[in-house]
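K.L.:
A structural model of the following input is requested.
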Amino acid sequence: MAVHPEGTPCWTDAMFPDLEGAKRFYGELLGWTFDEGSEEFGYYTQAYSDGKAAAAVSPQMPGMEGTPAAWNLYFATPDADATAAKIRKNGGTLSMEPMQVGEFGTMVTARDPSGTYFSAWQSGSHEGFEKTGEPGSYAWAEVTTRDADKADDFFPAVFPFEVQKMTDDQVDFAVWNIGGRPVAGRLKMTSDFPPEVPPYVNVYFAVQDCDDAVATVNRLGGKLHFGPMDSPFGRIAAVSDQQGAAFSVIDLQTTVGDMPQFT
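P.N.:
Below you'll find the predicted structure:
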């Protein structure tokens, strides 16, 4: 499998107060199976969709008790140290200096100037997603922030993004492309977002049927925050799991309307 181009979302994971509860939730919602995880790596537990690496879940590290559960997105980098330097140079804050994770690779965790946490991953033996864009796997991600200008200045300076902005007076949205291919987006939060919601990366997981997925989320103790809504990209709903980690589900096959214009 080829290494992901620099700036491409290549992995996602989340830490939970209740690891077994997370496995039950996502196992039923997305059909994931899980490895056992090892004590050496803090019981970091890889999730699989149809036997292919799709994401990971882990227990919260000591001292993180009370920290809200949240999905974290990794952008691919060929050089974690160089990416860390760009993060600092452009006003970001390193939450974790470049750290080698066994033979698997090297990670950096940071926060952009608008307050959004994210990570970068220099792959070793673990190159990231083995399945995307199909039910049960990662489909898309958006940096969702109130300070769009800071995010717009920062991310294309750290990663080789070609930026296109949507021509819509109602929605402030940008798409980040690599080699002409859209890889992620940036959405400006509006007053529709409760003021206590911090900036975050909204990770989208593909599902077979959005409405069925929402019903499953509710049945398992999660919450629906927005939708389901038809769009030219698919039928979408914003939800959170029973431990409060926010994400979205999308049925990529059910598309309605014309694609928006970008400049």
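K.L.:
going forward, measure contacts between C-alpha atoms and count neighbours the same way
P.N.:
Fine.
K.L.:
wait, isn't residue 115 in contact with residue 201?
P.N.:
No - if you go by CA atoms under 8 Å, residue 115 and residue 201 don't touch, sitting 10.5 Å apart.
K.L.:
to check against the first, give me the structure of this:
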Amino acid sequence: MTDHTTPWPAGAPAWTDLSVTDVARSTQFYTAVFGWVFEGGDEEFGGYLNATSGGRLVAGMAPPMDGMPEPPHVWTTYLAVTDSAATQRAVTAAGGTTVLDPMQVGPFGTMALYADPTGAGFGTWQPGDHAGFGRTGEHGSPSWFEAMVGDFAAGKAFYAAAFGWTYSDDLPGDMRYAMFGTAGEEPPMSGGIGEVEAGTAPYWAVSFEVDDVDAAADRVRGHGGAITTEPFDFEFGRLALATGPDGEAFGLVASTPMESSTTP
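P.N.:
As a prediction, the model looks like this:
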């Protein structure tokens, strides 16, 4: 998957962004690690910045807001929706909790923030002029998203009810993990859903594609971040887990291409 110019299918990851404490420090870090170029920063939109890779939108960054409590420093995943009000009703009916009511962001779209019934936080994005990611699966762009929920069965039931997800078969053995997909996506491969270990808070995770995981890990270490899981090979490529300047977690992945019968 490379460049993308149309809105993402309903229920698919469509955007990710991060609140930071020091914009200069964080932009320098992600530019060094991924080669991102930042644009925007208008006061009208709270100084929000869009990161681009190869001229395409790949992520967002928000500076601290005066007078507001410090937000959690996590990469937030936003799922595409076509009707934010209807989605809020569906999320509530399925047992989710509203953190931020749907809010229009100028001509760009409408955002909202929720927590699923197990406690994993996520957002929704109804596109306007901003359709979401313009590039995925290429160096410097998002590559994989997963909901790591507190209860596997409950998490799967929630996202199926609220967003129409379908699932691949669960992995064999004791590992509770499945691929999820949007309506008509066969096989399901928009992302993954798994269950956290006991004592770990549920969360959504994002991994960014890189050409060389080991080299990217060295850039993380050299520019104020940390590697929490050293690079390792797995069934779908090579992966390392990292944290950025505010302690935000993300993955570095060099993926083995997967085939899909549909193109979003």
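K.L.:
one step back: more neighbours, residue 115 and residue 201 of the first structure?
P.N.:
residue 201 (24 against 19; other CA atoms under 10 Å).
K.L.:
counterpart of that one in the second structure?
P.N.:
Taking TM-score structural alignment, residue 201 of the first structure has residue 204 as its aligned residue in the second structure.
K.L.:
where does its match fall, helix, sheet strand or coil?
P.N.:
strand (DSSP: H, G, I helix; E, B strand; the rest coil).
K.L.:
so who does it touch?
P.N.:
75, 76, 77, 120, 121, 122, 145, 146, 147, 148 (CA atoms under 8 Å, 6 or more residues apart in numbering).
K.L.:
what about the alignment partner in the first structure of the third one, how many residues nearby?
P.N.:
Aligned by TM-score structural alignment, residue 77 of the second structure pairs with residue 73 of the first structure. Using other CA under 10 Å, residue 73 of the first structure has 26 neighbouring residues.
K.L.:
that's a helix at residue 73 of the first structure, yeah?
P.N.:
No - the assignment for residue 73 of the first structure, made by three-state DSSP, is strand rather than a helix.
K.L.:
with adjacent residues omitted, what lies nearest to it?
P.N.:
residue 12 (4.6 Å; CA to CA, 6 or more residues apart in numbering).
K.L.:
and the one you found, what element?
P.N.:
Using DSSP states H and E, residue 12 of the first structure maps to strand 9-16.
K.L.:
same deal with residue 158 of the second structure?
P.N.:
Going by DSSP H and E, residue 158 of the second structure is in helix 152-163.
K.L.:
ranges for the strands of the stretch 151-264 of the second structure?
P.N.:
Ranges of strands in the stretch 151-264 of the second structure, per DSSP state E, counting those that start in this stretch, are 166-167, 177-181, 191-195, 203-209, 226-234, 237-243, 249-255.
K.L.:
how many other residues sit next to the aligned residue in the first structure for residue 218 of the second structure?
P.N.:
With TM-score structural alignment as the criterion, the equivalent of residue 218 of the second structure in the first structure is residue 215. Residues near residue 215 of the first structure, counting by other CA under 10 Å, number 14.
K.L.:
can you tell me how far residue 215 of the first structure sits from residue 4 of the first structure?
P.N.:
Relative to residue 4 of the first structure, residue 215 of the first structure is positioned 34 Å away (CA to CA, to the nearest Å).
K.L.:
tell me where the stretch 51-200 of the second structure has helices.
P.N.:
Secondary structure of the stretch 51-200 of the second structure (DSSP state H, counting those that start in this stretch): helices at 84-93, 152-163.
K.L.:
residue 61 of the second structure maps to what in the first structure?
P.N.:
Match for residue 61 of the second structure (TM-score structural alignment): residue 57.
K.L.:
contacting residues for the match of residue 77 of the second structure?
P.N.:
9, 10, 11, 12, 13, 118, 119, 141, 201, 203 are the contacts of residue 73 of the first structure under CA under 8 Å, 6+ apart.
K.L.:
with adjacent residues omitted, what lies nearest to the last one?
P.N.:
Closest residue in space to residue 203 of the first structure, ignoring its immediate chain neighbours: residue 141 at 4.5 Å, by CA to CA, 6+ apart.
K.L.:
test my guess that the one you found contacts residue 187.
P.N.:
No - if you go by CA under 8 Å, residue 141 of the first structure and residue 187 don't touch, sitting 10.0 Å apart.
K.L.:
picking that back up, most packed of the helices of the stretch 51-200 of the second structure?
P.N.:
Stretch with highest mean neighbour count among those: helix 152-163 (a mean of 19; mean count of other CA atoms under 10 Å).
K.L.:
ok, now how distant is residue 84 of the second structure from residue 60 of the second structure?
P.N.:
20 Å.
K.L.:
just residue 166 of the second structure next, same as before
P.N.:
28 Å.
K.L.:
same check, this time on residue 72 of the second structure
P.N.:
15 Å.
K.L.:
show me what residue 108 of the second structure aligns to in the first structure.
P.N.:
With TM-score structural alignment as the criterion, residue 108 of the second structure matches residue 104.
K.L.:
so where do the strands sit in the stretch 1-150 of the first structure?
P.N.:
9-16, 33-34, 45-49, 52-59, 71-76, 93-101, 105-111, 117-123, 138-145.
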